[in-house]
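*Asks:* Predicted structure and sequence below. I'll ask about it afterward.
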Amino acid sequence: MSLKQRDKKHIWHPLTQHKLHPESIAITKAKDCLLYDEDGNEYIDAIASWYTCMYGHCNNYITRNVANQMQQLDQIVFSGFTHEPAVKLSEELIKILPKNQNKIFFSDNGSTSVEIGIKMALQHHSNKGDKRNVLIAFEDGFHGDTFGAMSVSGLSVYNGPFEEFFITVERIPTPNGANNTEVLNQLKSIIENKKVAGFIYEPLVQGAAAMKMYNVRGLEDILEYCKRNNIITIADEVMTGFGKTGSFFASNQIDIKPDVICLSKALTGGLVPMAVTSCSQQIYEAFYSDDMGKGLFHAHTYSANPIACTAALASLELLRSDNIQNNIKTIIASHQAFGERIKAHSKVQSIRQTGVIFALDLNIKMERYGNLRDTLLNFFMSQGVYLRPLGNTIYIQAPYTINQKQLDKVYKSIEQALEII
């Protein structure tokens, strides 16, 4: 019996309606930018497996470091204990995070890193005797699948059955340059009339909203006003972090820095799950007290797992290497050239790019998970390319190790797809 047949007996896959999609492709091996299935087919992973394996699958440097760590220390409770990989990782992260960040809180996935950021914002005010119960978030944002993260997410396709259980959130549009004043006035009105604890945002690019990119100046106006009103700003860099926007973090490209930053996905190069929520010293000090109840009571069994910390340390070394930085520049230039070539196509409505993130919108209406979207996904797979359209948006976010021949194959598959729809 094949793997995909055995899979159907017991496994419930994420983001899958199994009555419509009864089978999953069985991947037996992955190396660098390539995936291999049980039938011997080969695919270029053009989305780095949901933006995680940015240094390629089974990267030799990462796996070698992790293998060594596995012989030294595998797992230890992180309440009351510490260890070298965690301490070293905190030091290395602080070196490249925005300068106002000073404390690192470890967890295990992107949704949870956001959950912790939300808790930091709400409890920060509570600890200071200023109870606030409202958060502000952008429309169409996505921050994860746990209840706090769902509450601040604006995509009802994911959240519909649970919305009556959410914490209180006010939503504002993303600024686009033309509506900046209107958005800022809406923000001001909410702050004047509600007890707002924090503002959460995906800086520069909203990933699940089909790589929606928005105006930096408008975001800076929002952040500046939040800072003036003692509202905690939370940058969700789970998707954008670690080089994808052309800088180490998208927040590096914004003058006003967040109080809290949420990180995961590429943190460990895709090898093992891990997340981090960083914050400024000011945030930390609101929890520093003789009162035990004012501490941040959030814990994970695998917090700061030594193996995950080691994978993250190796990934950071690769990110800062000349080789990866040069590759990032090459990918950015290649995307720009492809965009110039494709933007006038009759079936392309628009293109956009931030760093290595490239997206194009088709001038065809499509459901987010509809038949035409599935047709496109299946076509790409038949061409040996793994691209996962978001509705009528086709996007590329390939590993930094992708070569030009592989990139050209990705571009060609998109151009061929335009001829079949």
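*Replies:* Now that the structure is in, tell me what you want to look at. Numbering: from 1, shown residues only.
*Asks:* C-alpha from now on. contacts and neighbour counts both.
*Replies:* Will do.
*Asks:* where do the helices sit along this structure?
*Replies:* For the chain, the helices defined by DSSP state H occupy 3-10, 48-51, 60-70, 84-96, 110-127, 147-151, 156-159, 180-193, 216-228, 281-285, 306-320, 322-342, 371-382, 404-418.
*Asks:* putting a second one here so we can go through both:
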Amino acid sequence: MTKIWHPFTQHGLGQTIPKITRAQDAILYTQDGREIIDGISSWWVQTHGHCHPQIVAAIQQQSAQLDQIIFAGWTHEPAQILADGLAEFLPKSLDHIFFSDSGSTAVEVALKMALGYWHNRGEQRHHILVMDHSYHGDTIGAMSVGARGVFNQAYGPLLFDVSAVPFPKPDAVQATLDALTAACRDPDNRPAAFIVEPLVLGAGGMLTYAPTILAEMRNICSAHDVLFIADEVMTGWGRTGTIFACEQAGIEPDILCMAKGLTGGVVPLAVTAATTPIFDAHYSPDRSKMFFHSSSFTANPIACAAANANLEIWRNQPVQKRIDHIVQRHAQFAEQLQRYDSTTNVRQCGTILVFEIADSHGHYMSTLGPELLRFFAEENVLLRPLGNTVYIMPPYCITDAQLSRIYTVVEAAIDEFA
């Protein structure tokens, strides 16, 4: 029998891999009859819940009408409706939409846009600035602008060099801002762009920082003519409490990447949104200045239809009220977590609640991670710790009873492993 090679899974540990047969709202149903509460939105993608009837209906209808068409030199209605609809949710300055198929690809597109912008203007600026502990995906360019370490050490020869500014820890914010300023001012290596995860660094440990810091970093880049790329692949579509995290800082990036929740987390689709100057740098009768990027499934009509249904849900259903309720419940549970001697760095950003269980080897490769994963699975809760970092990021449809069950299981894990 052919063996499946699962992502981010060390098969040598011999862990059991449950088979999911169906899903509805915040519940996953296994082949052996269990009901699992999805506490991480199935890897941060599900927003409104599994098999949302409105999104399912849109996919069914579109798949019977137009399933796929080349997007180079051709177009279709679902893509145009989506581009127009996104204008309601994005800053007005981000008025050009480029479709792709995943978060990593959206980042690759953003980096190529930035380099193409300077190249077509006749300026050889190709250096990228990043933040320590960041993660932007698993393709080569996305890995290059992420933190170097266990995620990518085997692939080091493929990665290009970047300059990193320190993560803005509460007692060292000015050091981060000073480092960014110095890097932007470097006359010998003028940066093309600075890419950042707004407010929350996801796979880097769910590290959080304040909107005021994000605003300051944007101001520094603007003052020194460095493009500002916001990677909202994880933070977008309500995760931080607002539709996009940049809203909380009152900023408009030059380029914004989104994926995951764009279709409600149902099918793959990504967007890289850019300003007019970036588009205009590629606009020319000279074909050599076109933007050289595509994938076979760019703007797939079925995926666009799912995204359009997602936008309709945001327009017509009380999504923000659901988000606000999760935010409130998380805040109450955060107070409870603070009482444990073995929990550290309890933090919250919107619907994301995070803490560490004290561990002498506290990092992504902590041996506590697989033990916690097993414990949660046995308790019929899908939580996937980042080492000893435990986070809860549920779909917005989750019920009070389901949230309470997650909280109960988390407390049981603290008692078990502290």
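*Replies:* That came in fine, so what should we check first? Here the structure is a predicted model, which is why all the values come from computation and not from measurement.
*Asks:* what do we get in structure 2 for residue 170 of structure 1?
*Replies:* Matched across to structure 2, residue 170 of structure 1 falls on residue 163, judged by TM-score structural alignment.
*Asks:* contacting residues around the nearest residue to its match once chain neighbours are set aside?
*Replies:* Once flanking residues are discounted, residue 163 of structure 2 sits nearest to residue 129: 5.0 Å by Cα to Cα, 6 or more residues apart in numbering. Contact partners of residue 129 of structure 2, counting by Cα atoms under 8 Å, 6 or more residues apart in numbering, are 145, 162, 163, 164, 165, 183, 191, 193, 194, 195.
*Asks:* what's the distance between the counterpart of residue 16 of structure 1 in structure 2 and residue 333 of structure 2?
*Replies:* Applying TM-score structural alignment, one finds that residue 16 of structure 1 aligns to residue 9 in structure 2. Counting by Cα to Cα, to the nearest Å, the gap from residue 9 of structure 2 to residue 333 of structure 2 is 30 Å.
*Asks:* still on that earlier bit, map the residue nearest to residue 163 of structure 2 across to structure 1 for me.
*Replies:* Per TM-score structural alignment, residue 129 of structure 2 is aligned with residue 136.
*Asks:* And for residue 381 of structure 2?
*Replies:* Match for residue 381 of structure 2 (TM-score structural alignment): residue 385.
*Asks:* do the same with residue 256 of structure 2
*Replies:* Residue 256 of structure 2 maps onto residue 261 of structure 1 when the alignment is built from TM-score structural alignment.
*Asks:* Spit out the contact partners of its match.
*Replies:* Contacts for residue 261 of structure 1 (Cα under 8 Å, 6+ apart) come out as 117, 234, 235, 236, 237, 277, 278, 279.
*Asks:* So what's the residue count around the second one?
*Replies:* The reference is to residue 234 of structure 1. The local packing of residue 234 of structure 1 (other Cα atoms under 10 Å) involves 28 other residues.
*Asks:* quick one: it and residue 257 touch, right?
*Replies:* No - the criterion here is Cα atoms under 8 Å, and residue 234 of structure 1 misses it with residue 257 at 9.5 Å.
*Asks:* Leaving out chain neighbours, which residue sits closest to residue 352 of structure 2?
*Replies:* residue 393 (4.9 Å).
*Asks:* what's near enough to touch that neighbour?
*Replies:* So residue 393 of structure 2 contacts 39, 40, 41, 44, 239, 351, 352, 353 (Cα under 8 Å, 6+ apart).
*Asks:* Pull the number of nearby residues for the third one.
*Replies:* Taking other Cα under 10 Å as the neighbour definition, residue 41 of structure 2 ends up with a count of 25.
*Asks:* what sits against the alignment partner in structure 1 of it?
*Replies:* Counting by TM-score structural alignment, residue 41 of structure 2 lines up with residue 48 in structure 1. Counting by Cα under 8 Å, 6+ apart, residue 48 of structure 1 makes contact with 33, 54, 56, 397, 398, 399.
*Asks:* Quick check: nearest residue in space to residue 331 of structure 2, chain neighbours excluded?
*Replies:* residue 348 (7.3 Å).
*Asks:* Against residue 245 of structure 2, how distant is that neighbour?
*Replies:* Residue 348 of structure 2 is 13 Å from residue 245 of structure 2, by Cα to Cα.
*Asks:* Mind checking which of those two has more residues around it?
*Replies:* The residue with more neighbours, out of residue 348 of structure 2 and residue 245, is residue 245; 28 against 21, by other Cα under 10 Å.
*Asks:* Please say which position in structure 1 that one maps to.
*Replies:* By TM-score structural alignment, residue 245 of structure 2 lines up with residue 250.
*Asks:* and if you look at residue 191 of structure 2?
*Replies:* Correspondence of residue 191 of structure 2 to structure 1, assessed by TM-score structural alignment: residue 196.
*Asks:* same deal with residue 405 of structure 2?
*Replies:* Using TM-score structural alignment, residue 405 of structure 2 sits opposite residue 409 in structure 1.
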